[in-house]
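Chemist: Mind looking at a prediction? Sequence and model below.
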Amino acid sequence: MKKDWWKDAVVYQIYPRSFQDSNGDGIGDLRGIISRLDYIKELGADVIWICPIYPSPNVDYGYDVTDHKTIMDSYGTMEDFHDLLDEVHQRGLKLVMDFVLNHTSVEHPWFKEAELDKNSKYRSYYLWRPGTKNGPPTDWVSDYGRPVWQYEEHTGEYYLHMNAVKQADLNWENPDVRQAVYDMMKFWLDKGVDGLRIDQLHLISKKEFLPSYEDYVNQRAEPKPFQPNGERIHDYLKEMTDEVFSQYDVMSVGEVGSVTPEEGLTYTGTDKHELNMIFHFQHMELDQQPGKAHWDLKPLELSDLKSVLSKWQKTLEHKGWNTLFWCNHDQPRIVSRFGDEGRYRKESAKMLATVLYFMKGTPYIYQGEEIGMTNAPFMRIEDYKDIQTINMYHKRVFENGYDPEEVMASILAKSRDHARTPMQWSSGKNAGFTDGTPWLKINPNYTSVNAEEAEADPDSILAYYKKVISLRKQYADLIKGSYDLLLPDDPQLFVYVRGNGNQQLLVVNNFSKEQAVFHWPELCSKDQASLLLSNYKNSDIADEMVFQPYESRVYLLNERE
């Protein structure tokens, strides 16, 4: 197998609960995924990443695990999984599993024993602290809107949960915990799985004493002192690589929160022997107010986006490797977020693909992104299932006195459920997702936004994604080459050049709903340029060109004179 094969791969992410239901129970499953593998293959993807399919009480829909070594009944059986893995490999594709190792469900056998007996060996698998006369050990609040310490009556102590109350954090200081986790990772890799995506990796190393929440708020410390990448994180990763990843030819990617490019290089540097790549979220935080929660909205400034993406490209250019993503199971739909889900849905979705997927790194395409799925117009909190969304609504409306309309505006923009509405396969019953009642409401625009319609339209977003993926592979050497941003301060145009040797790619994008004027740069004569891709039909080359709303063009530049 080719060394570093993941550098040439395109990843398609599946949220299995919402992808395809095969048995009519309204929940997507493994057999459903098998039935859609040809669609993924035809898109041009090489790797499939599947969100957790392990047994779970579904407090956080799969990210609260009770058993890491089997399959949740609603998704199928281990036999179904083996069939899926075989079918994936028969098509020349690879399969990456999602792995949750910062926490378990409180229904996990480890925690069930730990909460009953302070002398159990599993007690030290979790983080327990005695309370004080004033309550919990610290006053920190999780991203799920609740205190991070939960009182457990049987033993009279608090356990730590950085997420939902029923997701208890594991104690990575305990070597027995680490070895148990490594054993679970090997269980799946020994089956032939081609890689692991590690959830919330940045939380596994924690500071011993959590600072006061009030101190953080008053000092406006960034990033949050209780979250980021504690001092032992790299010790753990080196150990994990030595004991697990180095023993297999697999892909490793970790979710590490709001790190800087320089910090990102400490994870992915070729001399670090840790991870192949990481998910950071700097570009995903640009439409929220600084120092506030992601619910606190502000308009995106294009200059900020250009700065963040370009810095990651340049910092990791020679030693590290980027992930390229707009969407995932935790992020709203990008065409609703940074594009125009109305009049220019198709144009802006194509533009967003052009901006990102000609950069250096491994592209991650989230289910439905390739057909331009949008945020759902759910106006009632009762229509949402996401615990993070529901907790925020109740806290802000009923505890903090926010205007319900203001809170719903944030939910309509940022709820994770926008990514989790069922995949829109057709204009038929329930969008072709299920014959039963969907576990989550389907976006009502499925009658016009669906894969069947997109496959029949040669000018669809899906067709454009296929062209982008094909060009990435055709010009892989150029895309892996140098990166230079042009016009950094232009409020409309996102322009950059990729190069390697005697050829370059010029990528020009109008990131706005107004026309924009682009002047041909001096780096190459326009007579030496040829158009490779455009999302508009009339794309003549001239010294001065008017770009239409959300117009994108990619030029191949030949050797300079």
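Modeler: Structure received. Numbers count the residues shown, from 1 in each chain.
Chemist: C-alpha only now, for contacts and for neighbours.
Modeler: Will do.
Chemist: Tell me the buried residues in stretch 28-42?
Modeler: With burial defined by 16 or more other Cα atoms under 10 Å, the residues of stretch 28-42 counted as buried are G28, D29, L30, R31, G32, I33, I34, L37, I40, K41.
Chemist: Show me what it is in contact with.
Modeler: Outside stretch 28-42, the residues within contact range by Cα atoms under 8 Å, 6 or more residues apart in numbering are 12, 16-22, 74-76, 80-81, 84, 87-88, 91, 93, 433-434.
Chemist: from those, which ones fall inside strands?
Modeler: Mapping the contacts of stretch 28-42 onto strands (DSSP state E) picks out Y12.
Chemist: filter the contacts of stretch 28-42 to the buried ones?
Modeler: Members of these classed as buried by 16+ other Cα under 10 Å are 12, 16-22, 74-76, 80-81, 84, 87-88, 93, 433-434.
Chemist: hang on, the earlier thing: in strands, which of the buried residues of stretch 28-42 fall?
Modeler: Applying DSSP E to the buried residues of stretch 28-42, no entry is found in strands.
Chemist: Next one for the comparison:
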Amino acid sequence: MTWWREAVGYHVYLRSYRDSNGDGIGDLPGLLARLDHPRDLGADVVWISPFYPSPQADYGYDISDHRAVDPLSGTMSDVSTLVAEAGRMGLRLLADVVPNHTSVEHPWFRAGLTDRYHFMPQPPNTWQSMFGGTAWTQAPDNQWYLHLFAPHQPDLNWASPVVAEDFDRTLRFWLDRGFAGVRIDVAGGLAKDPDYAEIGEGIHPHWDRPEIEAIHHRWRKILDSYDGVAIGELWGTPERIAERVKPGQLHQVFQFDWVVAPWEELKDTAINAVTALGKVGALPTWLLGSHDLQRVASRYGLTRARAKALITFALPGSAWIYQGEELGLPDVEISDGRDPGGRDGVRVPMPWDDSPSFGFSPTGRSWLPQPAGWSTLTVTAQSEADDSTLSLYRKAIALRRHLVGRPVEWLAGDILAFRRGDITCALNTSDQEIGLPGELLLASGPVGDCVPPDTAVLCRRY
């Protein structure tokens, strides 16, 4: 089956989705209570951020046990209930798995099993952490270990067969519990140069190396045996992404170039992605943002964000929504940020209604502060407004059902415009009005006989 090729996905950052027990931190029962939201939005699949045991140095991405549930998030029974209820609602679930690193509290690291990590008598290079500073930290035994992220997250050594076999067990563990697949964190960073060479020209010493093909192929066989899907977090050109989703590799890779593309380059970015992936029989996996990146409403402004969302749902391929994008939430300035990567501003808890903490927690607590001005952005408020961003998303996803499976025909001109079947889709990235290309079905903003700049439309051909 290939249900995932043009699915709509919804990304739940669990800690900020909904709190059920009043501690101010989102959890699995909270997700269960609001699982109707992605269903009503029109999503097919929900990806849940890590809920495994963790010291929370990187809020769940520093894992001490990859096959258990952190009490902060709930219980294994909650997982079973969530999978069952999602199935009843017609939703699939994806687990978020983290193969690049563990927590320093993982039993392997605590036991000093150096063959499963990258330990050296002294730093062999000047590699830098993604969070800033050196990627090498000295352990109590005076050896140095590699961490491409925080010092609390030592990188695993994928040259060790034990590491690969253990991750096989992790994949099967969650697939056996009813998950439809996995989102794979840092999918392109697992293979390291065995000589730990400095970064220079040619093959990068620790990003997107040829050796990861064998690792991805191993995962693919496991996922295919469950009819599951593996979506990789991997940055690269469309040509590099095409290499990673060719037959036998990952099913999908997020199209991060679409997230960060300048407004005037969206046309070329879309065409290049569809063209490159089409050569290997794949479709792009679009997303507008994530828990790691600036929100789309802050990157482009809300008017353009709405337009980009509408055209994203019309493009061939799957499309992912990060929680809150459907509400037009902006980044929030957090004065006392806690995240080691400085990403608190895109992780502020969801606003549901006009009760304390906007309905996030029954006690009104919230692990990050929510702006008072969000009262008009809640799910409840926007559900009642026909012109809200939430209503736009719901309508766009409903219309998308008429496009799925239809080939794309790119239209000439300076703007991003294409046909799929009898529907013409256009995003006006110019500074001039353009003619309405048919009978209007949906627009991202006000239109008359012409489409204003920074506006997208879906039209049926006259």
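Modeler: Nice, I can see it. Small disclaimer: the values here were computed from a predicted structure and weren't measured.
Chemist: before we move on, the earlier item: now, which of the buried residues of stretch 28-42 of structure 1 sits nearest Y366 of structure 1?
Modeler: Nearest to Y366 of structure 1 among these is I40, at 11.2 Å by Cα to Cα.
Chemist: Relative to Y393 of structure 2, how far out is the alignment partner in structure 2 of that closest one?
Modeler: Taking TM-score structural alignment, I40 of structure 1 has P38 as its aligned residue in structure 2. P38 of structure 2 is 11 Å from Y393 of structure 2, where distance means Cα to Cα, to the nearest Å.
Chemist: State the number of residues packed around A426 of structure 2.
Modeler: 26 (other Cα atoms under 10 Å).
Chemist: Doesn't it belong to a strand?
Modeler: Yes. Assessed by DSSP: H, G, I helix; E, B strand; the rest coil, A426 of structure 2 belongs to a strand.
Chemist: what's it in contact with, if anything?
Modeler: I311, I415, L416, A417, F418, P437, A456, V457, L458.
Chemist: Nearest spatial neighbour of it, chain-adjacent residues omitted?
Modeler: Nearest residue to A426 of structure 2, sequence neighbours excluded (Cα to Cα, 6 or more residues apart in numbering): A417, at 4.2 Å.
Chemist: Map that neighbour onto structure 1.
Modeler: With TM-score structural alignment defining the correspondence, A417 of structure 2 maps onto Y496 in structure 1.
Chemist: For the residue positioned nearest the centre of structure 1, give its distance to E369 of structure 1.
Modeler: Closest residue to the average C-alpha location of structure 1: N328 at 3.7 Å, with Cα atoms, centre = their mean. According to Cα to Cα, N328 of structure 1 stands 9 Å off from E369 of structure 1.
Chemist: Find the residue closest to the residue nearest to the centre of structure 1 in space, skipping its chain neighbours.
Modeler: Y366 (5.5 Å).
Chemist: rewinding a little: next step: the contacts of A426 of structure 2 restricted to strands.
Modeler: Filtering the contacts of A426 of structure 2 for strands - DSSP E - leaves L416, A417, F418, A456, V457, L458.
Chemist: What is the aligned counterpart of the fourth one in structure 1?
Modeler: Matched by TM-score structural alignment, A456 of structure 2 corresponds to S552 in structure 1.
Chemist: residues contacting Y125 of structure 1?
Modeler: If a contact means Cα under 8 Å, 6+ apart, then Y125 of structure 1 has W110, A114, L170, N171, W172, N174, D176, V177 as its contacts.
Chemist: To which residue of structure 2 is Q200 of structure 1 aligned?
Modeler: Q200 of structure 1 maps onto V186 in structure 2, by TM-score structural alignment.
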